[in-house]
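Novice: Need a 3D model of the following:
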Amino acid sequence: MDKVELIATSSFGLEAIVAREVKKLGYEDVKVENARVSFTADLSAICRGNLWLRSADRLLIKMGEFEARSFTELFDKTRDLPWADWLPVNANFPVQGKSIRSQLFSVPDCQAIVKKAVVESLKGRYHKQWFEENGPRYTIEVGILKDVATITLDTSGAGLHKRGYRKLSSAAPLKETLAAAMIDLSRWHPDRLLLDPFCGSGTIPIEAAMTALNQAPGLNREFAAENWPVIPKKYWLDARTEANDLLNREMRLKIRGTDINPEALSLARYHARQAGLEKQIHFQQMPVAQVQTKEKFGFLITNPPYGQRLQDLPSVEKLYREMSGIFKKNLSTWSFYIITAHKELETFFGRRADKKRKLYNGRIECHFYQSTAPSRRGGNRKRKLITQTYNRAIPGPI
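Specialist: This is a model prediction of the structure:
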């Protein structure tokens, strides 16, 4: 097959970032919708997309999309899709589902109908009545929105946020894909110090280092589609070779993560070692009240406590006031990028954000407050040249 239609799914609010990542990979036929970015490409894009997409949740193959108001319609139109072009005779093909504002509201029934339809389709090609399903995994999803069914195959397996470095977890961890998106939105550049004073298990500093070094986020993990016979092994080998060739191992970064919790910092150091970045990030135990630096300009990118429980709100609001005083004193010329579910951050922080963007940390609705340092407003020629150089390092079409 020459071309396939792919869907990079994302959290709400990150679609434009995912679309930009897809275009940087050299794919131009891009369509942005709620929580997904669609594009058409060749089979090698499955390998390259899984390796390189930093802010997407999964990479799916769109098998078909059609109106389905009855189980008969769902069965017939699913059966007519070219399943045998993708699934070998021993394929393991579980079916997942979701239905929103549709007449076919029973998800288990929809899953069963799709499973039966795929089996009937494969019977016609393989002339078998029963399939063992002991081979590669092909997760099928039926998603029905307003009576329109979209049938997809998941090429990623585990979600793309699972880079392979975070083996252990701290309380309320920030998802890697969201951290990468925050780095992208901040327009941080490796010539500036990046500080996360609530670094926890290290996700923001690690994602920043991976981005700056042009390290493909999926380089150290495997994907479901690597075991699919229809995708030549050479495509995966070429994609990994490309990723290794584009990795900038020589750059030295100024990234610092601090936290008051020694156990969280132990996790952060462990995760940095797993990612091969322990020499690029400096972690230090420190309460936010002691944060200071000799760097006149820098980027503070962080995910502070939210105070989701009512009894925690007073202490969180006190913390925000403390942050305001310390940052005004020691970091007055810095840029600030803070994500929180607390809607009054600006009131307690004492600094109006230049931009606010609604994002979701898991299922928690948050706002990403972006406040640019005065020295960065109006542009900077040196920074522009650095940006152009960095963007040229991003992989384009092979």
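
Novice: from here on, contacts and neighbour counts on C-alpha atoms
Specialist: Noted.

Novice: Run through who's touching stretch 6-13.
Specialist: 18, 34-41, 46, 55-62, 357-360 (Cα atoms under 8 Å, 6 or more residues apart in numbering).

Novice: mind listing the strands for the stretch 151-300 of the chain?
Specialist: 193-196, 255-259, 281-285, 298-302 (DSSP state E, counting those that start in this stretch).

Novice: Turn those strands into a markdown table, including distance to E28.
Specialist: Formatted as a markdown table, the strands of the stretch 151-300 of the chain follow (distance: least, Cα to Cα, whole Å):
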| stretch | distance to E28 |
| --- | --- |
| strand 193-196 | 32 |
| strand 255-259 | 33 |
| strand 281-285 | 35 |
| strand 298-302 | 31 |
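
Novice: among the contacts of stretch 6-13, which ones are buried?
Specialist: Among these, those scoring as buried are 18, 35-41, 46, 55-62, 359-360 (criterion: 16 or more other Cα atoms under 10 Å).

Novice: quick one: which of those residues sit in helices?
Specialist: Within the buried ones among the contacts of stretch 6-13, residues falling in helices by DSSP state H are 18, 46.

Novice: Any idea how far the top helix by length along the chain is from the middle of the chain?
Specialist: Criterion DSSP H: the longest helix present in the chain is helix 107-126. On the basis of Cα atoms, centre = their mean, to the nearest Å, the separation between the geometric centre of helix 107-126 and that of its chain is 31 Å.

Novice: For it, name the packing helices and strands.
Specialist: With contacts taken as 3 or more Cα pairs under 8 Å, 6 or more residues apart in numbering; DSSP states H and E, helix 107-126 sits against helix 71-79, strand 95-100, strand 139-145.

Novice: this one next, for a side-by-side:
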Amino acid sequence: MSTLNLIATATFGLESIVAGELKSLGYENLTIENARVTFPGDELSLCRANIMLRTADRIRLKVGEFKATTFDELFEKTKALPWPEIIPANAQFPVDGKSVKSTLFSVSDCQAIVKKAVVESMKRKYKIQWFEEKGPLYKIEVALLKDVATLTIDTSGPGLHKRGYRELTSTAPLRETLAAALVILSKWYPDTTLIDPLCGSGTIPIEAALIGQNIAPGIYRDFTADNWPNVPKSAWKKAREEAYDNIKRQKLDIIGTDLHGPSIKLARINAAKFKLDQDIHFQQLNLSDLSSRKKFGKIICNPPYGERLGDLPDVEKLYREMGKVFNQLDTWSYYILTSHPEFEKFFGKKASKKRKLYNGKIKVDYYQYYGARPSKRNYQQ
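Specialist: This next block holds a predicted model:
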């Protein structure tokens, strides 16, 4: 492999955040589409993206893209792609699929045809009739959208939200990638106090600490492409060395509070796994007791949404309390993620800005309330 077409997949609404991360890593000529950002690179780029991107879901290697409205067309065009240049003879190469608004709507049939086409392509190269598939994993995906087939191979393995610090979770955890995006969207600076007063198992404070210390989210985990013979070990070594060199240890003022004691205990355990327990102060605390002597700061939280009808009265009561408590910190900025369509009504204040996002399959809004700006530093909210 030399020049590669790489795809960073993303949750709807986070594509521009992922693109911004890629630009900060020095990548250009980005193509931003729904749920993905495509960029050119090499083997080192593949390693860097997996290790360093905070808000992408996974990194895929794009093998080809073409229009296909018949199974014959799908077979022949798939077969013509350079599979043997990427996949070794002993590899495992299962096929996943999805189809949206396409003539070829049977996903199982599309998967079977792509598998057969890849096998035929590899037979010609390796001069064998049977592939045992006991080696490294090259998981193929055929994605059909409006009759355009995109063929990719997953390089990540478990999704990039699997940092490795959160084996234990509280109820309804927020994905790490979305938590990181909430912090990035708040334009929080590491010298600013950050509080999550409904922190659960600590995902938002931990992601903020990783950002504040510039610790790459994938620095301590492995990826599927770690085992690929055509991605040099030296590329992974260099990318990880870069990640370690980029760490900027500095004093942070991050606080996570929650009324639920077991969640606070989990949060401390999770933070300790990445040696962030000295950077975050976790405390069991009732929301009504929240206060700070700091004049400026940011609150970022993911409160309950009340998705179940019976929970709505309690959730709406919580939103009213949040409005009263947060209003006491009237020079602070606060950022709240929820799917409740009438959040502003119960909170008692209209947001400065809203951004539509997805938390899993749930449509949510990110309500952003801008406080005063510190006079010593003129930065944009």
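
Novice: Please report how far the closest residue to N214 of the second structure other than its chain neighbours lies from K115 of the second structure.
Specialist: If the residues on either side of it in the chain are set aside, N214 of the second structure comes closest to I247, at 5.0 Å by Cα to Cα, 6 or more residues apart in numbering. Separation of I247 of the second structure from K115 of the second structure (Cα to Cα, to the nearest Å) stands at 43 Å.

Novice: Which one's more surrounded, those two?
Specialist: Neighbours around I247 of the second structure and K115, counted as other Cα atoms under 10 Å, are more numerous at K115. The numbers are 21 against 15.

Novice: What is the equivalent residue in the first structure for that one?
Specialist: Mapped onto the first structure by TM-score structural alignment, K115 of the second structure lines up with K115.

Novice: Check how far stretch 233-245 of the first structure sits from its aligned residues in the second structure, on average.
Specialist: Once fitted to the second structure, stretch 233-245 of the first structure is off its aligned match by 0.4 Å on average (mean Cα distance after the TM-score superposition for the first structure).

Novice: Over in the second structure, find the residue span that stretch aligns onto.
Specialist: Taking TM-score structural alignment, stretch 233-245 of the first structure hits residues 233-245 over in the second structure.

Novice: So for that stretch, what gets flagged as buried?
Specialist: For stretch 233-245 of the second structure, a neighbour-count test (16+ other Cα under 10 Å) marks 233, 235-236, 239-240, 242-243 as buried.

Novice: and if you look at stretch 202-220 of the first structure?
Specialist: Neighbour-count burial for stretch 202-220 of the first structure flags 202-219 (criterion: 16+ other Cα under 10 Å).

Novice: residues in contact with the top strand by length along the second structure?
Specialist: Identified as the longest strand of the second structure according to DSSP state E is strand 58-67. Contact with strand 58-67 of the second structure is made by 4-10, 46, 49-50, 77-78, 81-83, 147-157, 159-160, as judged by Cα under 8 Å, 6+ apart.

Novice: Apply 6 Å and report the result again.
Specialist: Strand 58-67 of the second structure has contacts (Cα atoms under 6 Å, 6 or more residues apart in numbering) with 5-9, 147-156, 159-160.

Novice: Show me which of those are buried.
Specialist: Neighbour-count burial (16+ other Cα under 10 Å) applied to the contacts of strand 58-67 of the second structure gives 5-9, 147-156, 159-160.

Novice: Just the helices from the first structure, written as ranges.
Specialist: Secondary structure of the first structure (DSSP H): helices at 15-24, 44-52, 71-79, 107-126, 176-186, 203-212, 233-246, 262-274, 313-330, 345-349, 381-393.

Novice: what's the spacing between the residue located most distally from the centre of the first structure and L300 of the first structure?
Specialist: In terms of distance from the mean C-alpha position of the first structure, H127 ranks first, at 40.9 Å (Cα atoms, centre = their mean). Going from H127 of the first structure to L300 of the first structure by Cα to Cα gives 61 Å.

Novice: How about D191 of the first structure?
Specialist: D191 of the first structure sits 14 Å away from L300 of the first structure, going by Cα to Cα.

Novice: Just give me the match in the second structure for K167 of the first structure.
Specialist: In the second structure, K167 of the first structure lines up with E167, judged by TM-score structural alignment.

Novice: Next up, the contacts around that match.
Specialist: Not one residue lies near E167 of the second structure by Cα under 6 Å, 6+ apart.

Novice: same question, K358 of the first structure
Specialist: 366-367.

Novice: and it, what pairs with it in the second structure?
Specialist: Match for K358 of the first structure (TM-score structural alignment): K356.

Novice: Could you count how many residues lie near Y319 of the second structure?
Specialist: By the criterion of other Cα under 10 Å, Y319 of the second structure has 22 neighbours.

Novice: wait, S266 of the first structure
Specialist: Other residues close to S266 of the first structure by other Cα under 10 Å number 16.

Novice: now do L145 of the second structure
Specialist: Count around L145 of the second structure with other Cα under 10 Å applied: 17.

Novice: Pretty sure V100 is one of the things it touches, is it not?
Specialist: Yes. Using Cα atoms under 6 Å, L145 of the second structure is in contact with V100, at 4.9 Å.

Novice: Please name the residues that touch the nearest residue to H342 of the first structure once chain neighbours are set aside.
Specialist: Excluding the flanking residues, the one nearest H342 of the first structure by Cα to Cα, 6+ apart is Y306, at 5.7 Å. Residues in contact with Y306 of the first structure (Cα under 6 Å, 6+ apart) are 340-342.

Novice: Would you reformat those residues as CSV and include distance to S324 of the first structure and neighbour count?
Specialist: Converted to CSV, those look like this (distance: Cα to Cα, whole Å; neighbours: other Cα atoms under 10 Å):
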residue, distance to S324 of the first structure, neighbour count
T340, 15, 24
A341, 17, 21
H342, 15, 17
